[in-house]
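>>> when you get a sec, could you give me coordinates for this:
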Amino acid sequence: MPALRIHGYALAVSFCLITFIAASLPTDPSEVDALIEIKNSLIDPKNNLKNWNKGDPCAANWTGVWCFDQKGDDGYFHVREIYLMTMNLSGSLSPQLGQLSHLEILNFMWNDLTGTIPKEIGNIKSLKLLLLNGNKLSGSLPDELGNLPNLNRFQVDENQLSGPIPESFANMTNIRHLHLNNNSFSGELPSTLSKLSNLIHLLVDNNNLSGHLPPEYSMLDELAILQLDNNDFSGSEIPSTYANLTRLVKLSLRNCSLQGAIPDFSSISKLTYLDLSWNQITGPIPSNKVADNMTTFDLSNNRLNGSIPHFFYPHLQKLSLANNLLSGSIPGSIWQNMSFSAKDKLTIDLQNNSFSDVLGNLTPPENVTLRLSGNPICKNSNIQSIGQYCGPEADNKAAQDSTNSTFCPVQSCPVDDFYEYAPSSPVPCFCAAPLRIGYRLKSPSFSYFAPYRSSFEDYITRSLDLDLYQLSIDSVAWEEGPRLRMYLKLFPSYNDSGSSMFNESEVHRIKGIYSSWHFPRTDFFGPYELLNFTLLGPYANLNVDSKKKKNNVGIKISAVIAAVACALAISAIIILLISKRNMKYQKKISRKRMSTNVSIKIDGMKAFTYKELAIATNKFNISTKVGQGGYGNVYKGILSDETFVAVKRAEEGSLQGQKEFLTEIELLSRLHHRNLVSLIGYCNEKEEQMLVYEFMPNGTLRDWISGKSRKTKGSLNFSMRLRIAMGAAKGILYLHTEANPPIFHRDIKASNILLDSKFTAKVADFGLSRLVPDLYEEGTGPKYVSTVVKGTPGYLDPEYLLTHKLTDKCDVYSLGIVYLELLTGMQPISHGKNIVREVNTARQSGTIYSIIDSRMGLYPSDCLDKFLTLALRCCQDNPEERPSMLDVVRELEDIITMLPEPETLFSDVSLLNSGNIAPPSSATTSTSNVTREEQHMSSYVSGSDLVSDVIPTVVPR
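Model (predicted):
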């Protein structure tokens, strides 16, 4: 023991010396010299970089210089980020940038820099974001930039760069965003870019490129946006191989001098935006329908002939076929059957073709702008009221968003331009200072913003971890591109303190998310760019480098911390040595107390010996482990009579007192229902506590929903999901109404619903369950139990969280979450997304089918709607608005009786076309030669089958 104590003391002293020495080391001197040279090459009229000659960069808070929190192996701090966006800088980029060998982000966006891009930047192997857009840089791109293996985003758009795109860029193996638009690049598109397997956005529009479109780009498996507008690919055709870009959301090849025919893009299930206008494309419009979720279809100003195919696109916003050689009839199906909301808008431009009449209803809804001038139909006197579509007319105005009608006295807000009323605040007349952010969508996949405004607001606030009312969108305007520019106002959260502005750390956090591009990927809204994040008014004096400042303060006082750390290290070692001895002694006492067996006989429960269960599980071998929870591990076992069982073995820290353990067993021994997992026996000896359950060979519902089940590669179809929902409901109903005394489960979740060999659902894990004694009155059900909140986040009843009152409606809420999981495949909480909020938002915006789990195949839409309504009723915040478990069971019985007979579904394809049967929301296409209707039919599996494997492509509105 003395030797051990001396050894520990020596370690502590060594730790003190190392910490003290390390505290005195500053930024890498070579990086300091590089920063000075960088500053000398810049012209700084606003003197933003005035502190770049004072002290150490990482310790003295140099403007726009961010360092790593920890020192490198060489004992120095290193620069991680240069953030000099919108600082009115001119001058040039210094070659000394290449000396910043640990740099990850280089951001000079929206300045007036001139000169060339230094080839030395190619030496920064750690670089992830290279952001030089919005300057006046000229010259060619250095080949050396291809030596950046970790580069994720390369933005040099809106400069004056020229020359070819280097072949070496094919070596940027991690690049995902390549933005070269609005320059003067020439030559051909390098076919070697097809090696960029991670590329998702390729924007090269508005350059002087020529040659042919590389067919090899069909190998870009992740590519979602390909935008090459306003280049000169004279004589080139659109490669038919581009139909293999199955993840493509937007294809824009406007004004590229393209020839030939339009390839068949019907296999691209995610395609939303197709612009091939102002080319020399010939032939007919392909008869195979493009993806149903198309918003923009622009084939104007080509040489197309033939007629318009009879297509119906439920999300269509713009169809432009003007200035072609098309003829025949105009199908009214273009606008018929579309359900327009007040914000929806559709423009159909068919001018200057040879259309002679309209099939179906000529008069479109008010939301539709129809242009027919320059067609024979406008001279046909037999068609009434045609004139209104044949003359020059302006677009219908899109519906305006409702404004806040709350009257607020002007004098309540400070009289300046920096404070204003938060328009959507839950507290009327909440006056605050918003952050003002310039923001632009560089390549959106829609033509009108209003219908997607709410989903965009939800996307922004979720990404920033803000509430919806904290965002207000100002000054939305389309720009050349087309690109969508807007100004965002972010309001602070209203709380009891009544704070009217964000604190420094919140401003820093929000700015960090924008500047580091930490928004989750969304191909529909496309890549964004931050135009400005200027701090005005009460924010003007904030230091948004607050996190860095704290680190710098830490550097300055690190010697003091080192001394304190020395003392703590010595004390900790001494305490550790003493506590280890005490812990060993206490464990011995605890185990002795626990190992004192109390003989008790529980009817119907077998008391297993440790030896029996060890043999059954091969000594609890890891190969028999089938699960794990907070209580301990679960093992698959085979008893001597060849019965399969699940053995839940408590870990040492989870052991209960013997009385509590046996009380739980007595409780479980009284529960007998086909939808509850049966307890077979227990073991309570040799410092062991184990419960032995019937074995459930198909695992947990959560595994099946998430696709992690190892039993099959398929997934549960809609019919099976309904029956599983029913089984779980019946099990919980038994607990609430038939168990004596009644029981509140308190931990209903998908991982606690198990599936037997016939996929019968059984509720399991009663470790958190509570009895409901003495709460029954004559003619009434259980009320509540006051208890500490326990359960699983995401499944917890909000009312229970607030009041600590556990009721039967708490289980109803949790079960509703499980039902939403069954319908969507989502998790209750994932990446800041709450499943109830996601589903409600999708339902209100009319996009509910887009989030329905496509793996469950075909489903009757009326059955799905009723099941969805039931699930959301179960998840109401107010417990009084939730149904009882008895009501849940009855409603599920009604829905199940509505399911069509499987034979009818297979034999009558017309059901699909009638709208009674809804297809899944999205998926990959089948490569077989069957028709689309046959694909839909084959994806429906009856209740007697287990899984569905074929997933069709249609996205219902």
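
>>> can we go C-alpha only for contacts and neighbour counts from here?
Fine.

>>> what's near enough to touch the spatially most central residue of the chain?
For the chain, P520 is the residue whose C-alpha lies nearest the centre (C-alpha atoms, centre = their mean; 5.8 Å). Counting by C-alpha atoms under 8 Å, 6 or more residues apart in numbering, P520 makes contact with S463.

>>> how close does it sit to A729?
Using C-alpha to C-alpha, to the nearest Å, P520 is found at 36 Å from A729.

>>> swap in K119?
When distance is defined by C-alpha to C-alpha, K119 is 66 Å away from A729.

>>> and the two? which has more neighbours close in?
Set K119 next to A729 and count neighbours by other C-alpha atoms under 10 Å: A729 wins out with 27 against 15.

>>> ok so the more buried one is a helix residue?
Yes. Counting by DSSP: H, G, I helix; E, B strand; the rest coil, A729 is found in a helix.

>>> now do the contacts for L435.
L488, K489, L490, F491, L535.

>>> er, G816 actually
G816 makes contact with L870, A871, L872, R873, C874, C875, according to C-alpha under 8 Å, 6+ apart.

>>> mind telling me what element it is part of?
In the assignment (DSSP states H and E), G816 maps to helix 808-824.

>>> tell me the helix or strand right after that helix.
strand 829-830.

>>> now the element after that next one, going C-ward?
Counting by DSSP H and E, the next helix or strand C-terminal to strand 829-830 is strand 833-834.

>>> structure for this one too, so we can compare:
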Amino acid sequence: MEGVRYCGYVFIITAIYCCFMMQFTVAQITDPAEVLALVSIKNGLVDNMKYLEDWEKGDPCTSNWTGIHCFNKVGANGYLHIKELRMMAMNLSGSLTPELGQLSHLQFLNFMWNDLTGSIPEEIGNIKSLKLLLLTGNKLSGSLSDQLGYLPNLRIFQIDENQISGRIPKSFSNLNSVQHIHFNNNTLIGQIPPELSNLSTLLHMLMDNNNLSGYLPPEFSILPRLRIIQLDNNNFSRSEIPASYGNMSSLVKLSLRNCTLRGSIPDLSRVPSLHYLDLSWNQLSGSLPNKLSNNMTAIMLSHNRLDGSIPESFSSLPLLQKLTMDNNLLNGSFSTNIWQNKFTSTSSLLIDLRNNSLSDISGTLEPPLNVTLRLQGNPVCKNENVRNIVKFCGSEAGAEHKTNNSVIVTGACPIAACPKDNYYEYVPNSPVPCTCASPLIVGWRLKSPSFSYFDPYVRQFEQYMTRDLHLDLYQILIESNSWEEGPRLRMQLKLFPVVGVSTFNKSEVIRISDILQYWEISVVDLFGPYELLSFTLEGPYSYLNPDIQAKHKNKGAIIVIVVSGVFAAFASAILTVLIKKRQAKYQRILSRKRLSAKLSIKLDGLRSFTFREMTLATNNFDHSNQVGEGGYGAVFKGILADKTVVAIKRATEGSVQGQKEFLTEISLLSRVHHRNLVSLLGYCDEEGEQV
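Modelled structure (predicted):
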């Protein structure tokens, strides 16, 4: 009779729980049309790393499909809608399907750094809500559809480093919110549409390394906010540099290297913000610009047909880092005033005047160590009256001075106390010496910086990054930096938690990831546009892979999980009471050694977990993961190393049982099976914990 009553209790509890959960499982949470679109999108992809396996389980929004992020509130039709697709660096191949256009509420589309082929679906042009279109670093081909020009909210349009061909559609002049057009490193052809001068919000135009031709549109000079024009390695053989470019008061960088341009250099004296001018490897003639902005860091005019003397005004540019005018027809005298009174320990200056017709040197030819001077191929090299001239004219002359941002660890710290093989290391700039922590590793690239040497701006860059990430200055380390073709500056950053904490908690990782992935770092003219190359989650952060946001809950999902979790905890608490009443009957059968001594029991394949596994699964039992609480202890949502989602019940200090009692409960729970009850996977009995 007692057994019948016990089974009755179990049946009632499971039946109530089943009915409760059916309220959430019967109804579709995400818009059905968008779910079907996601299925079609997945079918078009080849997922070699199996990142998208969970796209076949549950609802996209409430089950947190990898890379899928939803709005917190239901839409007018009563469904949740997809807000973001974050598929960066998932080793995906295959192609993008037209069904992308059915994600009508999408704001963020990121497939950067994959191996996608095929064309960009024109149906993306139907997503009027789209703000970021990021397809950098794939093998996409074909031409650009006119339909992509009708995205009224698009802010960033990145298709660089692909194989896109054809012409730039004139319809792109309708992108009236766009700030960044990054089309570089493709095979685009034809004229840049002058209609793009309608883009009043445009900040950066990067179209270098294509096959563009025709002429440079003079209409660009009316763009009020345009900061960067980078069109290197195209063929504008019919064009001169429009004189109207001298009226672009906001221009910071003008880079037209190797564009087959002819004519003269326009008057740029009315461009007060200009930092960087690269007009090298063209067919320009005439004299050098007489006056340039005091903000100039780089003047690159090599391999042209420029003549005349070097303007004295070049000696009054306090921030100059690179002056390259080799292989021209320059004559007259060169003044050594150009490097006077402008150097700090991190400054560098390259002056390349090779293969011109310079006949004399004005001033003392004793440049500081940080100055690289190249004079080979000038008549002055034969003037024996100029002191020290030989060292700047020989074949070995002018080895460029390079500096590196190295890691400095202050103080002597114990070697074994912070083992790197466990993903922990000393924080070099910590205010507390020998602080040991595990950093987040970020691959970062400046796509068009307005300088040639980074060292003078390292501190400024660190301040800029930590300000927008809301970190203290000591929490960032530039571990390495190197220049790439472009020129672009690639770096690896390490972000450390605050002093006193060895790791970032989950919410902090998510916060930082959101800022980096959603392009919320402000764009500073000096550093220019940027891109996230990688966001590495290793060691104590590996449980957050592959998609950091899979741990981010929208409100609808939180309500379902928390409410159902509380009910699960309630049901679990009732079962625990019933089980305790039955413990005496089973003590004789279950008398064994202590669990902490690793009892050799096999209860339907139950696993003995380590306490470290439990802490990693729950982010150290973070409060944000708690989904319920009963008389025995709190219930947490956890994710195991194999990505299995589990409920983890941890006994509170006052509820810890004896070893036999704990084993009895495990044994009984392992025998309770019902389709509406989750299965018991295992237990943990280490460090005085019962989980």
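
>>> next, the TM-score between them, please.
Scored against TM-score structural alignment, normalised by the length of the second structure, the superposed chains reach a TM-score of 0.76; 539 aligned residues with a C-alpha RMSD of 1.9 Å.

>>> roughly how far apart are whichever residue in the second structure pairs up with the residue nearest to the centre of the first structure and L516 of the second structure?
P520 of the first structure maps onto S522 in the second structure, with residues paired by TM-score structural alignment. Distance of S522 of the second structure to L516 of the second structure, computed by C-alpha to C-alpha: 10 Å.

>>> about what we covered before: which part of the second structure lines up with the helix holding G816 of the first structure?
Going by TM-score structural alignment: helix 808-824 of the first structure matches no residues.

>>> T324 of the second structure matches what in the first structure?
Alignment note (TM-score structural alignment): T324 of the second structure maps to S320 of the first structure.

>>> run a quick neighbour tally on that match.
Applying other C-alpha under 10 Å, I find that S320 of the first structure has 19 neighbouring residues.

>>> so it sits against L299, correct?
Yes. Assessed by C-alpha atoms under 8 Å, S320 of the first structure is found in contact with L299 at 6.0 Å.

>>> intersection of neighbour lists for the two?
Residues touching both S320 of the first structure and L299 (C-alpha under 8 Å, 6+ apart): there are none.

>>> kindly name the residues of the second structure that line up with stretch 39-51 of the first structure.
Mapping stretch 39-51 of the first structure onto the second structure (TM-score structural alignment) gives residues 42-54.

>>> what comes up buried for the matching stretch?
K42, G44, L45, V46, D47, Y51, L52 (16 or more other C-alpha atoms under 10 Å).

>>> which SSE is immediately downstream of the host helix or strand of V4 of the second structure?
Assigned by DSSP H and E, V4 of the second structure belongs to helix 2-25. Where DSSP H and E defines the elements, the next helix or strand beyond helix 2-25 of the second structure is helix 32-43.

>>> tell me the contacts of Y494 of the first structure?
Contact analysis of Y494 of the first structure by C-alpha under 8 Å, 6+ apart lists S425, V427, F430, S500.

>>> and which of the residues you listed is nearest K866 of the first structure?
Closest approach between the contacts of Y494 of the first structure and K866 of the first structure, by C-alpha to C-alpha: S425, at 32.9 Å.

>>> that closest one contacts Y469, doesn't it?
Yes. Under the criterion of C-alpha under 8 Å, S425 of the first structure makes contact with Y469 at 5.2 Å.

>>> who touches both of those two?
Contacts common to S425 of the first structure and Y469, judged by C-alpha under 8 Å, 6+ apart, are absent.

>>> please pull up the equivalent of S608 of the second structure in the first structure.
Using TM-score structural alignment, S608 of the second structure has no partner in the first structure.

>>> whoops, V252 of the second structure was the one
Residue pairing (TM-score structural alignment): V252 of the second structure is matched to V249 of the first structure.
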